[in-house]
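>>> Generate a structure from the sequence data that follows.
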Amino acid sequence: MTPAALAAVHRAAFTTPRPWSEKEFAAFLDDRLCFLTVEGPAFALGRVIAGEVELLTLATDPAQQGRGHGRRCLAAFEAEARQRGAETAFLEVAADNDAARALYASAGWRETGVRPRYYHAPDGTRIDAQIMSKTLT
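Coordinates of the predicted model:
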């Protein structure tokens, strides 16, 4: 997927946190520590540093959600992270994003912390970020 395509899917899938721009995706893809996995209309972007991978974002085209694309993309993300030497993984997800939290929990991710009022919603409210982690070894 091109940075423009990634930005388009991200824009369709997210309002909170704010969608990322084509320029932001291009910068991530230029970073040698970052990697992208794509499964049909879903993608995951991550960064591996010192044996740890951060799932920066996972997005699925809303018209294609609920068909397992995100689950397969998450599995591909974890496999690629292992190949790159990651032993542990972490992510942040909006506490009100029940579908994403359920997906991560069903894949073995555990809630390990909270960042209070971390995200800014379009209506001005603040939403906690739920921190989740998983051992990959």
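
>>> C-alpha from now on. contacts and neighbour counts both.
Fine.

>>> Next up, the contacts around the residue nearest the centre of the chain.
Geometric centre of the chain, nearest residue: T57, 2.3 Å, by CA atoms, centre = their mean. Contacts here follow CA atoms under 8 Å, 6 or more residues apart in numbering; on that basis T57 touches A44, L45, G46.

>>> which secondary structure element contains it?
strand 52-60 (DSSP states H and E).

>>> still on that earlier bit, make TSV out of the contacts of T57 and add distance to R67, neighbour count and secondary structure.
TSV is the format used below for the contacts of T57 (distance: CA to CA, whole Å; neighbours: other CA atoms under 10 Å; DSSP: H, G, I helix; E, B strand; the rest coil):
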residue	distance to R67	neighbour count	secondary structure
A44	16	23	strand
L45	20	22	strand
G46	22	24	strand
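
>>> between those, which is closest to A26?
Using CA to CA, L45 comes nearest to A26 of the contacts of T57, at 11.6 Å.

>>> My read is that the closest one contacts T37, right?
Yes: the criterion here is CA atoms under 8 Å, and L45 meets it with T37 at 6.6 Å.

>>> now the other sequence, so there's something to compare against:
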Amino acid sequence: MSDYQITPLDHDDVVAIAAIEQRAHLFPWSAAQLAVSSHQFDHHYVLRLTTAPSCIIGYFYTRCIAGEAELLNIAIDPDYQGQGWGWILLNGMITTLRHAGADSIWLEVRESNMPAKALYQKHGFQVVHRRQQYYRCADGCREDAWIMEKRLP
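The predicted model follows:
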């Protein structure tokens, strides 16, 4: 898994990201929400395979203000899930936010998203709160969110 790069998202990447977003999330962000922000506190990156042909297989959207970072969105293309790419992308996110001055990283995750919860916990994220009935479900019900935090050394 050495033929990859994690690089800042470019406007031209939004089409590829939007396609992954539609396949990876039950309630995906729109292309307008995924459009590149020029906000100084935002850090949006893509995970790109550098083998021929080069392709984007994942991304993250974060914000870091006054030492506190928040993961806003993250995904790995479903065709590449379960192969260790999530681990690599999350490592890249943590490194990026550490360089941006983050002392802590916050995120929320669906209670039923067992693979993501396990990945976050392996990376040292701790559950600090539950937000009841936060996420919509396909059948119209609501699902709890786990609020997790990782303190950075």
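
>>> one step back: could you check which residue of the second structure pairs with the residue nearest to the centre of the first structure?
Under the alignment (TM-score structural alignment), T57 of the first structure maps onto N73 of the second structure.

>>> Would you check the span in the first structure matched by stretch 92-104 of the second structure?
Going by TM-score structural alignment: stretch 92-104 of the second structure matches residues 76-88.

>>> Any idea how many residues pack against the closest residue to R82 of the first structure other than its chain neighbours?
Excluding the flanking residues, the one nearest R82 of the first structure by CA to CA, 6 or more residues apart in numbering is L136, at 6.7 Å. Per other CA atoms under 10 Å, the neighbour tally for L136 of the first structure reads 17.

>>> looking at it, L136 of the first structure is touching R84, isn't it?
No: counting by CA under 8 Å, R84 is not a contact partner of L136 of the first structure; they are 11.4 Å apart.

>>> Tell me which other helices or strands the helix or strand where I88 of the second structure lies touches.
Following DSSP H and E, the helix or strand that holds I88 of the second structure is helix 85-99. Other helices and strands packing on helix 85-99 of the second structure, by 3 or more CA pairs under 8 Å, 6 or more residues apart in numbering; DSSP states H and E, are strand 42-49, strand 55-65, strand 68-76.

>>> so what corresponds to F25 of the first structure in the second structure?
Under TM-score structural alignment, F25 of the first structure pairs with L34 in the second structure.

>>> Can you give me the neighbour number for that match?
Neighbours around L34 of the second structure, by other CA under 10 Å: 19.

>>> What sits closest to it if chain neighbours are left out?
V14 (6.5 Å).

>>> Just give me the match in the first structure for that neighbour.
With TM-score structural alignment as the criterion, V14 of the second structure matches P3.

>>> Just give me the neighbour total for its match.
For P3 of the first structure, the neighbour count with other CA under 10 Å is 17.

>>> surely it meets W20?
No: contact criterion CA under 8 Å: P3 of the first structure and W20 do not qualify, at 9.9 Å.
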